[in-house]
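Visitor: A structural model of the following input is requested.
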Amino acid sequence: MGVLSIEPMDLEGPLHWALPPSKSHMIRWMVLAAQSSGTVALHFSQEPGRDVSSMAECLKALGAVIECNDSEWVISGVGRDGFKTPVSTLNCGNSGTTARFLMAMAAGMSETVEIDGDDSLRGRDMSVIAGVLRDLGCSVSRDTLPLTVAGPLESGTTVVDLSSSSQALSAMLLAAPRFPSSVTLETVGRSVSRGYYEMSFEIAENCGSQNRFSEDVNEIVPWEVTVPKAVMMPTEDSLLPIAMLISELHGASLELEIGGETSPVIVGLASQSAVLDLRDESDLICPAAALMAIGNGGRIIGAAHSRGKESDRIGSTVYLLRTFGMDAEATEDGLDIPGNQSPSRPEIPVDSHQDHRLAMTAMALASSCGGVVSEPEICAVSDPGFIPRLLGLGD
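Guide: Now for the predicted structure:
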């Protein structure tokens, strides 16, 4: 286990900051392109995260051809031949999205596929997508990794609970081109992370899908995937609050490279809203809580589902703030955070809990007061350039 020691940095603005490509967009485009008979070039400016690379390696094992260059990845699909049975276990690394999408894709095949990941991913719950696949006639060995999926799935109706994650719905939609028949998904629960399934339906539509989201019942019909010649990837704007935190800690302005629209939640965070609802953006909880702590304080709500991420992000965020001499109280669905706090150097190394967003938030705080962060390499899951970019601000 590595550690990174960061001494307090004296930063003056403007701070130039770039964001990596959106891993959610890239993974979805790769999944559909791999099922097509065509070729698409995905363009971007910064290095994609390790989660994206994990999906790329798995798709290669299924027969897709992926050429990775500095500013573009070119994906050629398997066409009418379909996916081949992988000769070894599909390793999803740290990516829950990759694992759930691959489970649904394996359900469209007739051979048993084994799926695994790192220690952190092995602790995450796969029961929702596993239950959906079992209801449709597949054999799924376990509700956590490592597991096996044996298809093919059968036509039928099942229930998808959207109250903890929307990934099962996205997985079934994006794997549908290789399904032997249509399936019907009845959605229940107060949906969270709605932007992600909306993204899935939009990208699928851009690739020829006639499936449209319905609040109650979704009939998912297979289709022949068609892909454009090239697509520009938006940036990973869920990492923007970490750059905002660095800016606020040092009282320095930011110069940002952003490719995409800024979400209303991030706008609310920038304007120091007293209540921040993370129903659809629970990934922001760590840096958002730190920003509120050094600002006017406030309350985070709607984030109960963040407990099922790479770490229990409600509990780990409280841990992080307290390690830096600040405070917050966990609630049922979020945090109560006093304002006007200042971070102080931790007396012990900060445990990143194998959570890239927790680790990056810890490093941002350490840039102000100093500190040692464990497993810094986990940042590469979403942003391989984060550490050199942060340390380079002091040059």
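Visitor: can we go C-alpha only for contacts and neighbour counts from here?
Guide: Fine.
Visitor: Distance check, residue 384 against residue 390.
Guide: 11 Å (CA to CA, to the nearest Å).
Visitor: Now show me the structure for the sequence below, then we'll compare the two:
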Amino acid sequence: MNHIRLNNSNFRVKGKLSVPGDKSISHRAVMFGSLAEGRTVITNFLRGDDCLATIDCFRKMGVKIEEVNGKIIVDGVGTTGLKEPEDILYTGNSGTTARLLLGLLSGLPFYSVLNGDESLNNRPMSRVADPLKLMGAKIWGREHDNKLPMAIRGTKLSAIQYELPVASAQVKSALILAGLLAEGDTKVTGKIQSRDHTEKLLQQFGVQLQINENEINIKGGQTLQGTDVFVPGDISSAAFFIALALIVPGAELVLENVGLNETRTGIIDVVKAMGGDIEIETIQSEGESYGNLRIKYSDLKATEISGAIIPRLIDEIPIIALIATQSEGTTVIQDAAELKVKETDRIEAVVTELKKLGANIEATKDGMIIHGKSKLNGGQVKTYGDHRIGMMLAIASFISSGEIILENPDCIKISYPNFFEDLNKIAQ
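Guide: Coordinates of the predicted model:
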């Protein structure tokens, strides 16, 4: 069995670290660079499995993408230059790749098939396919066009006005890309704001968007111009080291060049509400905001997490749950049913595995309740093939009284290829 043994409870946590580039921005930089006219140069690209799948898909559609001196060079072909792929477009474990490609491929004049790994092929796609069909898209898939593999016969799309039933950056982005290729003006609205990397990056590529609070208008037929893109460190990856510094006695870490996009910084707000010692030391605000974070061990107290903040920290909830086990009082997480349709059912996975280690935690229909403080023990735990579950359990090894045996740690490479090497850098 593929597993790793972790016994880190005697280590001090000190030092500086630069986490890998933001996964969401890395995906989009390759996609938009491929659609642009001219060359795009991407610095600090995340070379994780998910983002490499995006590169592979666009290479199969005729885009020249190379790595030179650590940078990704994309020679764009324009919105009309992509070619019909001769093979299936394999998106691996990446929901971002699959869902955004559904929007793009629906408006291109050729046939294509999307497929993913076992986990992705069981995640819902109708939330993207259904509104695309309203634009005229021709999409077929398993379970009434809800599951991969999916076939797309590209066609001319018509603009629509669509209100998102849930806050989803992937659905929103798919519709924006389809709107870019459609006739007319497409309007996408939502009750709660989701991450806005697509909007910010498209504007950097020269696309005109009208943004009014939670309403986005995009005019079809626009062209993109190649540009230079710097990818800040991924706050979702930084979250594991934020947690580590907060819960290991005597710890102090500086995380450099972390993305601070306001639609993603919910974890910083929650940490501060729990009494965590976290400071933003420097900040760059041109394009995507980023800066350095200093985090120190803290006496934490419980909090309640629900409502509008959930989309701003949905991927960080597994590690927030671990933080909550080390906080005085009862932490309640609600309105997070979206966790059930991630790489695995993250509510069930978090509760099951933390219970194995001795946490006092219970699942609810749309979240979880965590009673702290808990002393964590060693034990054998599973990742469920989910990178964020795997990293959360690895961080738990620093505060567990015994050895943790982590099954299937390789899935962590999806978003953080050098995760264990970085852990070793700051464990003294």
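Visitor: TM-score of the superposition?
Guide: After superposition, the two chains reach a TM-score (TM-score structural alignment, normalised by the length of the first structure) of 0.90; 386 aligned residues with a CA RMSD of 2.2 Å.
Visitor: shared neighbours, residue 384 and residue 390 of the first structure?
Guide: Common contacts of residue 384 of the first structure and residue 390 (CA atoms under 8 Å, 6 or more residues apart in numbering): none found.
Visitor: Which residue of the first structure sits opposite residue 268 of the second structure in the alignment?
Guide: Using TM-score structural alignment, the equivalent of residue 268 of the second structure in the first structure is residue 266.
Visitor: Doesn't that match belong to a strand?
Guide: No: going by DSSP: H, G, I helix; E, B strand; the rest coil, the assignment for residue 266 of the first structure is helix, not a strand.
Visitor: Which secondary structure state does the closest residue to it other than its chain neighbours sit in?
Guide: Spatially, and ignoring its direct neighbours in sequence, residue 266 of the first structure is nearest to residue 241 (7.1 Å; CA to CA, 6 or more residues apart in numbering). Secondary structure, three-state DSSP: residue 241 of the first structure is helix.
Visitor: circling back: quick check: the match of residue 268 of the second structure vs residue 43 of the first structure, distance?
Guide: Counting by CA to CA, the gap from residue 266 of the first structure to residue 43 of the first structure is 25 Å.
Visitor: Residue 137 of the first structure too?
Guide: For residue 137 of the first structure, the distance to residue 43 of the first structure - CA to CA - is 38 Å.
Visitor: ok, these two, which is more surrounded?
Guide: Using other CA atoms under 10 Å as the criterion, residue 137 of the first structure and residue 43 rank with residue 43 on top: 19 against 16.
Visitor: so the more buried one touches residue 232, yeah?
Guide: Yes: at 4.7 Å, residue 43 of the first structure counts as touching residue 232 under the criterion of CA atoms under 8 Å.
Visitor: returning to what we had before: quick one: the match of residue 268 of the second structure and residue 282 of the first structure, what's the gap?
Guide: For residue 266 of the first structure relative to residue 282 of the first structure (CA to CA), the value is 12 Å.
Visitor: between these two, which one's more packed in?
Guide: residue 282 (25 against 19).
Visitor: Trace the more buried one over to the second structure, please.
Guide: Using TM-score structural alignment, residue 282 of the first structure pairs with residue 314 in the second structure.
Visitor: Test my guess that its match contacts residue 337.
Guide: No: in this structure, residue 314 of the second structure is not within contact of residue 337 by CA under 8 Å, at 9.8 Å.
Visitor: how about the strands in the stretch 101-250 of the first structure?
Guide: With strands called from DSSP state E, counting those that start in this stretch, the stretch 101-250 of the first structure shows them at 112-116, 139-140, 147-150, 157-161, 183-188, 217-220, 230-232.
Visitor: so how far does the third one sit from its counterpart in the second structure?
Guide: By that I understand strand 147-150 of the first structure. On superposition with the second structure, the mean distance recorded for strand 147-150 of the first structure (mean CA distance after the TM-score superposition for the first structure) is 0.8 Å.
Visitor: what about that strand, distance to the chain center?
Guide: 23 Å (CA atoms, centre = their mean, to the nearest Å).
Visitor: what's the matching range in the second structure for it?
Guide: So strand 147-150 of the first structure sits over residues 150-153 in the second structure, by TM-score structural alignment.
Visitor: Show me what the matching stretch is in contact with.
Guide: Against stretch 150-153 of the second structure from outside (CA under 8 Å, 6+ apart): 102, 105-106, 109-115, 137-142.
Visitor: still on that earlier bit, go through the strands of the stretch 101-250 of the first structure and name the closest to residue 209 of the first structure.
Guide: Checking the strands of the stretch 101-250 of the first structure against residue 209 of the first structure by CA to CA gives strand 217-220 as the closest, at 9.5 Å.
Visitor: how about the closest one: buried residues?
Guide: Going by neighbour count (16 or more other CA atoms under 10 Å), the buried part of strand 217-220 of the first structure is 217-220.
Visitor: do stretch 68-86 of the first structure as well
Guide: 72-79, 82-83, 86.
Visitor: for stretch 203-221 of the first structure, same thing?
Guide: In stretch 203-221 of the first structure, counting by 16+ other CA under 10 Å, buried: 203-204, 207, 209, 211, 213, 217-221.
Visitor: ok, residue 417 of the second structure to residue 118 of the second structure distance?
Guide: In terms of CA to CA, residue 417 of the second structure sits 20 Å off from residue 118 of the second structure.
Visitor: between these two, which one's more packed in?
Guide: Neighbour count, other CA under 10 Å: between residue 417 of the second structure and residue 118, residue 417 has more, with 17 against 13.
Visitor: residues touching the aligned residue in the second structure for residue 242 of the first structure, list them.
Guide: Structural correspondence for residue 242 of the first structure with respect to the second structure (TM-score structural alignment): residue 240. Contacts here follow CA under 8 Å, 6+ apart; on that basis residue 240 of the second structure touches 319, 391-392, 395.
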